[in-house]
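> Compute the structure for the input listed below.
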Amino acid sequence: MTSTTRIVTPWGAESTAAEVVSGIDLSGRRAIVTGGASGIGIETARALAGAGARVTLAVRDLEAGRRTAEDIGLTTGNKDVAVARLDLSDQASVASFVAGWDGPLHILVNNAGVMASPLMRTPQGWEMQFATNHLGHFALATGLHGALAAAGGARIVAVSSSAHHRSPVVFDDIHFAEREYEPWAAYGQSKTANVLFAVEATRRWASDGITANALHPGGIRTNLQRYVTDEELERLRAQSGPAAPNWKTPEQGAATSVLLATSPLLDGVGGRYFEDCNEAEFNQPGTRTGVSAYALDPEAAQRLWQVSVDTLATLSTKER
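Next up is the predicted model:
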């Protein structure tokens, strides 16, 4: 972390993205939101565009992206919303997106993801949740490093989850080659990786004016849960007991992402984890709030970075 002072803001669990960005002028700024055509990605992109940013929706479904871009233009008055194809599970798609980017990048919101899916693997044999949620975003951010550095004061926002409490990164068997696959453990591992990425990216890139922070957006009913039944979601909520949080609207769910992307309170601040628009404290045993210490461990963050570099280096030029 860049300092020891915990970041506390005037906003909370019920704040919306529009409220958080109110009064902030993003004119002349360029932003990318992965998964910007569904769930909280839409509202993140809408808030950034509403503040004047030129937003690119990085999406798998171009038609959904175009519909979203048109809707954002109509609701914000900002027609400067671009759409580009990006499939984070496909490193060739990531490389193509990076190659197509020109000029500085001020805000990168790593928002897209897959949750608690059945066991699926990429052609390389990588477990799909880790490949999509972490390796895809890692390749995207490192590929865009030059554009982020050129912006001066660029920010990376990594959308993690309270599910990171379910698992650290299991370096001995990241891709479930030996251990039995469990969807939530795999998801939790990938969400821990998102936080560790923010820690190490800030350490490596702060001298380039780039900071990265991670967040838990809260519980929001979106297409992210397409592999999870309603019964499973309610069972998970019941496990949280009386303290189970209420469902957030997508506008509320996007608030913490937008805070990290835009707030002057975060100038020069990186390597941290936020929830409900405030920096989280460390998790206490028996609770599902806060941040697990292993997700902010600088040694694990450095190790994950090197593992990620080595993993991507196994790809042939053709696969990229």
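> When you work out contacts or count neighbours from here on, use the C-alpha atoms and nothing else.
Fine.
> looking at this, S308 is in a helix?
Yes: using DSSP: H, G, I helix; E, B strand; the rest coil, the assignment for S308 is a helix.
> Against N246, how distant is G219?
7 Å (Cα to Cα, to the nearest Å).
> Looking at those two, which is more packed in?
Applying other Cα atoms under 10 Å to G219 and N246 shows that G219 carries more neighbours, namely 19 against 12.
> Contacts only, for the closest residue to that one other than its chain neighbours.
In this structure, G219 finds its nearest non-sequential neighbour in W247, 5.2 Å apart by Cα to Cα, 6 or more residues apart in numbering. Neighbouring residues of W247 by Cα atoms under 8 Å, 6 or more residues apart in numbering: 218-221.
> Can you give me the neighbour number for Q239?
12.
> Same question for T44.
T44 has 31 neighbours, counted by other Cα under 10 Å.
> Then A201?
Using other Cα under 10 Å, the number of residues around A201 comes to 25.
> Likewise for S93?
Other residues within reach of S93 by the criterion other Cα under 10 Å amount to 19.
> pretty sure it belongs to a strand, no?
No: under three-state DSSP, S93 sits outside any strand and is assigned helix.
> Now do the strands in the stretch 51-200 of the chain.
54-59, 81-85, 107-110, 155-159 (DSSP state E, counting those that start in this stretch).
> between the helix or strand containing T202 and strand 155-159, how big is the angle?
Assigning secondary structure by DSSP states H and E places T202 in helix 183-205. Interaxial angle of helix 183-205 relative to strand 155-159 (axes from the mean of the first three to the mean of the last three Cα atoms, to 10 degrees): 170 degrees.
> Name the residues of helix 183-205 that are buried.
183-203, 205 (16 or more other Cα atoms under 10 Å).
> Would you do the same for the sequence below? I want to compare the two.
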Amino acid sequence: MKTTKRARIVNLSSSAHRIGEIDLDNINLKHGAYSPLKAYAQSKLCNVLFTKELAKRVPGSNINVYALNPGLINTGLDRYVWSPVPTSLKPYLYLSPKMGSQTTLYCAIDETLDNDNCRRVEHMVSNAKNDTTARLLWELSADLVNLEKELRI
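I've put the predicted structure just below:
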């Protein structure tokens, strides 16, 4: 990616990141800590923090990094994470998968983004702004996948 003229990394998050909490000592939510909603919210907070840390690790490069919330999309996730929404209400509450993918596609391919005109969220929850947690999560992730030290950005 560093050798291309311009590159983008787009990570999908969710507004659920707002309720996410990260326990770096129990990242896999073992020993009774797991619930579907807790795991989902934590994973989306991790996506925001990963993006934040990655952006700090590629400054001045040709790589732009984005985290986005595509909105509520009718993917069926509700049946696993929270109480299922009645089918009759879904068209009023959710975007179709086709419409829900538009934000992701925009971030991935629209050339005007190279001018950094994405809408920025200025009022992020404190969990999503924690530089220390972002760095520690990055290091933990690299350790968990046994990433060699010389390959770590």
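> Just the TM-score for the two chains, thanks.
Between these two chains, after superposing, the TM-score reads 0.77 (TM-score structural alignment, normalised by the length of the second structure); 143 aligned residues with a Cα RMSD of 2.9 Å.
> hang on, the earlier thing: output the contacts of W247 of the first structure in CSV, with secondary structure appended to each entry.
Formatted as CSV, those follow (three-state DSSP):
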residue, secondary structure
G218, coil
G219, coil
I220, strand
R221, coil
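> For T44 of the first structure, find the nearest of the strands of the stretch 51-200 of the first structure.
strand 107-110 (8.6 Å; Cα to Cα).
> one step back: show me what the residue nearest to G219 of the first structure aligns to in the second structure.
Aligning on TM-score structural alignment places W247 of the first structure opposite Y94 in the second structure.
> how close does that match get to G76 of the second structure?
10 Å.
> Mean per-residue distance, the helix holding T202 of the first structure versus the second structure.
Overlaying the second structure shows helix 183-205 of the first structure at a mean distance of 0.9 Å from the equivalent residues (mean Cα distance after the TM-score superposition for the first structure).
> can you list contacts of the helix or strand following that helix?
Later in the chain than helix 183-205 of the first structure, the nearest helix or strand by DSSP H and E is strand 211-216. Strand 211-216 of the first structure is contacted from outside by 153-162, 194-195, 198-199, 201-202, 205, 256-257, 260, 268-276, using Cα under 8 Å, 6+ apart.
> can you give me the helices in the first structure?
Taking DSSP state H, the helices of the first structure run over residues 17-21, 39-50, 62-76, 91-100, 128-130, 137-143, 145-151, 183-205, 230-239, 250-253, 255-262, 298-313.
> one step back: export the strands of the stretch 51-200 of the first structure to TSV and append columns for distance to H145 of the first structure and mean neighbour count.
Shown next, in TSV, are the strands of the stretch 51-200 of the first structure (distance: least, Cα to Cα, whole Å; neighbours: other Cα atoms under 10 Å):
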stretch	distance to H145 of the first structure	mean neighbour count
strand 54-59	17	25
strand 81-85	18	20
strand 107-110	10	27
strand 155-159	10	27
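> Pipe these into a markdown table and attach distance to G209 of the first structure per row.
Formatted as a markdown table, the entries for the strands of the stretch 51-200 of the first structure read as follows, by distance: least, Cα to Cα, whole Å:
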| stretch | distance to G209 of the first structure |
| --- | --- |
| strand 54-59 | 20 |
| strand 81-85 | 25 |
| strand 107-110 | 12 |
| strand 155-159 | 8 |
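> So which of these is nearest E231 of the first structure?
For the strands of the stretch 51-200 of the first structure, the distance to E231 of the first structure is smallest for strand 155-159, at 24.7 Å, taking Cα to Cα.
> with the second structure superposed, average distance for the closest one?
Averaged out, strand 155-159 of the first structure is 0.5 Å away (mean Cα distance after the TM-score superposition for the first structure).
> what packs against that strand?
Helices and strands touching strand 155-159 of the first structure, by 3 or more Cα pairs under 8 Å, 6 or more residues apart in numbering; DSSP states H and E, are strand 107-110, helix 183-205, strand 211-216, helix 255-262.
> how about those, which one is nearest S93 of the first structure?
Closest of these to S93 of the first structure is strand 107-110, at 15.4 Å (criterion: Cα to Cα).
> give me the stretch of the second structure that the closest one matches.
The aligned range for strand 107-110 of the first structure is empty, by TM-score structural alignment.
> And stretch 83-95 of the first structure, by the same measure?
Under TM-score structural alignment, stretch 83-95 of the first structure has no counterpart anywhere in the second structure.
> Same question for stretch 129-141 of the first structure.
By TM-score structural alignment, stretch 129-141 of the first structure lines up with nothing in the second structure.
> What of stretch 18-30 of the first structure?
By TM-score structural alignment, stretch 18-30 of the first structure lines up with nothing in the second structure.
> and what of stretch 56-74 of the first structure?
The counterpart of stretch 56-74 of the first structure in the second structure, using TM-score structural alignment, is absent.
> For that stretch, buried residues please.
Applying 16+ other Cα under 10 Å to stretch 56-74 of the first structure flags 56-62, 65-66, 68-73 as buried.
> And for stretch 214-233 of the first structure?
For stretch 214-233 of the first structure, by 16+ other Cα under 10 Å, it's 214-221, 224.
> wait, what's in contact with E19 of the first structure?
A255.
> Relative to T211 of the first structure, how far out is it?
With distances taken as Cα to Cα, E19 of the first structure is found 23 Å from T211 of the first structure.
> count of residues packed around A238 of the first structure?
Residues near A238 of the first structure, counting by other Cα under 10 Å: 12.
> Show me what it aligns to in the second structure.
So, by TM-score structural alignment, A238 of the first structure is left unmatched.
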